[in-house]
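Student: Sequence first, then the predicted structure, then my questions.
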Amino acid sequence: MEKNAGTADRAVRIVAGLAILGLYFVAEPAYRWWALLGLIPLATGLLGWCPAYTLLGIRTCETSPK
């Protein structure tokens, strides 16, 4: 997996993922499982790789000169 998410993109994903996961503690019990969707942006932010970006050919990270 080659990284395709830049630093700012990763930071936004991590913050958003943690915020969505935080909803688990304030949501009604019947809707708490929706908060687990926050694992997706959190994981992509921590890994620096987004499968949707790969499919769409998007890269937000800096490329190193060869």
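Tutor: Yep, it's here.
Student: C-alpha from now on. contacts and neighbour counts both.
Tutor: OK.
Student: so how far is the longest helix seen in the chain from its chain's centroid?
Tutor: The longest helix of the chain (DSSP state H) is helix 7-22. The chain centroid and the centroid of helix 7-22 are separated by 6 Å under Cα atoms, centre = their mean, to the nearest Å.
Student: Likewise for stretch 19-38?
Tutor: Relative to its chain's centre, stretch 19-38 lies at 16 Å (Cα atoms, centre = their mean).
Student: Comparison target, given below:
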Amino acid sequence: MNMPSNVGSADRMLRIGAGAALIGLALAGIIGPWGYIGVVGLATGLFRFCPAYRLFGISTCASARR
């Protein structure tokens, strides 16, 4: 199955950064286990695909808007 990219560069960096920060804070014990929700942001940033964006017909990827 080929998933088209729907997460653009700026969106991707924000997702990866926020996801990694949440995971790091959860691992350090600064925030509770809910911080592991950062895995979702990290995964969607790394794979450049967001199922919620597809559901709502959203794309921040420049190549998908053409």
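Tutor: Thanks, I have the structure now. Keep in mind it's a predicted model, so treat the numbers as computed, not measured.
Student: circling back: mean distance between whichever helix or strand comes after the longest helix of the first structure and the second structure after superposition?
Tutor: Using DSSP states H and E, the helix or strand that follows helix 7-22 of the first structure towards the C-terminus is helix 39-47. Mean deviation of helix 39-47 of the first structure relative to the second structure after superposition (mean Cα distance after the TM-score superposition for the first structure): 0.3 Å.
Student: For helix 39-47 of the first structure, which outside residues touch it?
Tutor: Applying Cα atoms under 8 Å, 6 or more residues apart in numbering, the contact partners of helix 39-47 of the first structure are 3, 5, 9-18, 21, 50.
Student: and the two most separated of the residues you listed?
Tutor: Lys3 and Leu21 (23.8 Å; Cα to Cα).
Student: quick one, the longest helix of the first structure and helix 39-47 angle?
Tutor: Counting by axes from the mean of the first three to the mean of the last three Cα atoms, to 10 degrees, helix 7-22 of the first structure points 150 degrees away from the direction of helix 39-47.
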